[in-house]
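Undergrad: could you work out the structure for the sequence below:
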Amino acid sequence: MEVRLLLLAALAGEHLLLLGPPGTAKSELARRMARLTGGTYFERLLTRFSVPEELFGPLSMKGLENDEYVRQLDGYLPTSEVAFIDEIFKANSAILNALLTLLNERLFDNGNQRLRVPLLCLVGASNELPESEELDALYDRFLIRRHVAQVSSAQLGSLARLAAGQSINTSPGDGATSSGGGAEFNGAATSVADGTGRFGDLTLEEFRGTAKAAYNAVELPDAVIDILTSLRNYLQDKCEPPVYVSDRRFMKSVNLLQVAAHADGRDQVHEYDCLLLEHVFGQRPDDAHKVKQFVLDTIASDPGLQQTELVFLGLFGRACRVLEGRNQQELEETRREAAAVVELLDLRQGGLAQTLDGNFPDLRTSVWQSESTVQAAVQALTPQMTENKKRVEELLREALILQAALSNETEPGLLERLLPKRYKQYQKGISSRA
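TA: The predicted model follows:
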């Protein structure tokens, strides 16, 4: 998952924060990203005593002779394209101000000149979360955050073989190659690569151009917008303690989902892409679970189905009134509405059937979800979506009955016998209005 998130961050032009104990290959990920992009690489470990010269370059002696306070930037962070800063939260105030502007605006002040830096992605690493409030701004600069753990007990044998230079036998979907040389994804990057489906064929220019291409090519459906807005409201207004999500982070999360869809070869963001937000919206380690659970619950509850049920109930009431009044113009309009509802329900029923029968193909074919994430999501979604499918099938049956009644101009009493539950709801609505 760390490999996937780093690749996604680079494609989106964002930064990745890795939190976890030493010796978990955090720096190795950044080095491999530099090799993949072919970009200039910079790496540094910060301490409490680090000075700006370590990151931004020494002062130019020639410049000082000419009364100019400028740095020699070559080989330092302002000239790098991929960077790794270990113990990032040990940055002191002398480093912090320049680092904030460099990360967010990609600008660096060298003397009286403001220079644009070529930085594509910075990987920050730390053993712990920042405790000082003055580091909150730096923490917010990392759009994607991931807690890195040790290799699991089940994979220690593979780690031993890797250390001995032996090949590793891996199962599909675990994100590793047989040689241990990095990640290879199931051909999902053809829209941003050259058609071979291998991320290794991407150039630095293609990395830089992906975010803009995704912004222009990928749509954000209303269902995804609803998840985003309701998730932020939930985190800030209903969680205890509240989880703050800045407007900047909210907007960048939208662009990140567009990049994820574009690199997957899609022209729309899918609801399942919102599962990535567990690495974006959380402030503390346990926040990721809250985000993930909310997204799964929202997808499973299917708010669109609840809205469709309300639309059908309104249509049923109108059909009863039209069949009583026999106004031909209103009857034709109601028939068209019924046909539209039937078509909508038929599509929804087909989509749910395809998802359940195909074992969630849209989720499983996403390059950005690990096998363990997919399995957990499928297990959480299946019971409620199976129930939703039954509700849609029943609603479709009722809509077809209503459509036939309107076509045949039946008596309202027949509707009462055919759909007694809906007729009671209709009568109850009349009584409440009266």
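Undergrad: drop to CA atoms for contacts and neighbour counts, all remaining ones
TA: Noted.
Undergrad: for stretch 111-125, the distance to its chain's centre please.
TA: Stretch 111-125 has its average C-alpha position 25 Å from the chain's average C-alpha position, going by C-alpha atoms, centre = their mean, to the nearest Å.
Undergrad: what are the buried residues along it?
TA: Of the residues in stretch 111-125, those with enough neighbours to count as buried (16 or more other C-alpha atoms under 10 Å) are 117-125.
Undergrad: using TSV, lay out those together with secondary structure and distance to N104.
TA: Conversion of the buried residues of stretch 111-125 to TSV gives the following (DSSP: H, G, I helix; E, B strand; the rest coil; distance: C-alpha to C-alpha, whole Å):
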residue	secondary structure	distance to N104
V117	coil	11
P118	coil	12
L119	coil	10
L120	coil	11
C121	strand	11
L122	strand	11
V123	strand	14
G124	strand	14
A125	strand	17
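Undergrad: second chain to compare with the first, below:
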Amino acid sequence: MSDNMKKLKQIKEALNNKYMERESQIEGILVALLSRQHLLLIGPPGTAKSALSMELSQMIDESKYFQWLLTKYTTPDEVFGGIMLKDMEHGIYKHNTENKMAEAHLVFLDEIFKGSSEILNSLLKAINERTFENGTEEVDMPLMTLVGASNEYPEEDAGLNALFDRFMLRFEVDTIKSRDNLIAMMKGTRHLQQMPKISLEELENLQFLCEMVDIPDEIYEKMADIWQELRDEGIVPSDRRLQRSYSILQAKALIEQRQIVEIKDILFLEHVLWEDVEQKVQVSDIIRRHAQDVVSRMLEAVNEEADDIMKGLNKSDSTSYVLEATQKIKSLSKELKETKTKYPVRSRDIEIVSERLKRDLGILTNSVLEPIEEPV
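TA: Reported below is the predicted structural model:
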């Protein structure tokens, strides 16, 4: 493993340790950075969308970062720089781009869909072509990745489809769900950790290495199968989205410390291949059917059912619910044992889920045990 690859792994692990329950979003922003694609984060305020982006920028030595909150009153000058008065005297409207988006490698724009049509039109070309018209010159931007954030998806009739389509990767972000993680977050001890660093040159070397990741023919065949089934269901990702999805697969493989794309990497495209939010579940199901084996799909279904059962405990801790939930968990455990017998080669994966079910049973048991009071 090269030093750069080690640093990539260290950055991912450090971010996961510091930002709890953000594993998929962290992987998403790293994939976006390696593949030089753009990423959208959808979720309520206070869910570390901007903090994660800023943290990553600080881990990249010599990089430039730009962050801005868009409103309907935001002008292009605020994002790209004010007009230089000296040039304006000669009829040239040139922006002072210092410390603005035009010079940034990583950009975070909050409330990305709240901007005026003027600023959004300016962003479209910058995001897609990574160029900026500054006076009479068209300037190349060093932009690697733009992270857009919003509290909600854009409305269908808001005229934002073109901007929405520019974000190859789309992730939802929610508040912390685990009680233990919530306590750890409130204590704030994880924020004291020393974060690893990578230089801008080393990151660019990783981006080059990403382009060299091999894509076997079976990946193209599998992608064609997915494309066909999506079309059969009336879901038609643009040719541009399909073509750029291969760079996403290469980045996903590189993050996994591989130089070849594997079938399982295609699962990551559930964050890529849908055009409308209502298509998300259907697209995910189609991708999983093609990119997951029988055991993996079964284990995921068991985990999802167990999640639903345990969520119900938060709403009702009555004895009757606990007894019913216990029986359901035991039934899932029995199903896992049968699967383990049938697919012994997957014993390790099955054991991981089995241990999770054992922990769930312990939680259910403890929820109905009455504390024994010491005699006075």
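Undergrad: thinking again about what came up before, would you reformat the buried residues of stretch 111-125 of the first structure as CSV and include distance to L402 of the first structure?
TA: Listed next are those as CSV, based on distance: C-alpha to C-alpha, whole Å:
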residue, distance to L402 of the first structure
V117, 64
P118, 62
L119, 61
L120, 58
C121, 57
L122, 59
V123, 59
G124, 60
A125, 61
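Undergrad: which one of those residues sits closest to L202 of the first structure?
TA: When these are ranked by distance to L202 of the first structure (C-alpha to C-alpha), L120 comes first, at 13.7 Å.
Undergrad: residue in the second structure matching that closest one?
TA: For L120 of the first structure, the aligned position in the second structure is occupied by M144, per TM-score structural alignment.
Undergrad: kindly report the same for S50 of the first structure.
TA: Aligned against the second structure - with TM-score structural alignment as the criterion - S50 of the first structure pairs with T74.
Undergrad: ok, the residue nearest to its match when sequence neighbours are not counted - how many residues close by?
TA: Excluding its sequence neighbours, the residue lying closest to T74 of the second structure (C-alpha to C-alpha, 6 or more residues apart in numbering) is G115, at 6.3 Å. A count of nearby residues for G115 of the second structure, using other C-alpha atoms under 10 Å, gives 21.
Undergrad: got a list of what the alignment partner in the first structure of G115 of the second structure touches?
TA: Under the alignment (TM-score structural alignment), G115 of the second structure pairs with A91 of the first structure. By C-alpha atoms under 8 Å, 6 or more residues apart in numbering, the residues touching A91 of the first structure are 46-48, 50.
Undergrad: pick the one among those residues closest to L275 of the first structure.
TA: Minimum distance to L275 of the first structure across the contacts of A91 of the first structure is 32.6 Å, recorded for L46 (C-alpha to C-alpha).
Undergrad: look at the residue lying closest to that closest one once chain neighbours are set aside and say how many residues are nearby.
TA: Setting aside the residues directly before and after it, L46 of the first structure is nearest to E87 in space (C-alpha to C-alpha, 6+ apart), at 5.6 Å. Residues lying near E87 of the first structure (other C-alpha under 10 Å) number 18.
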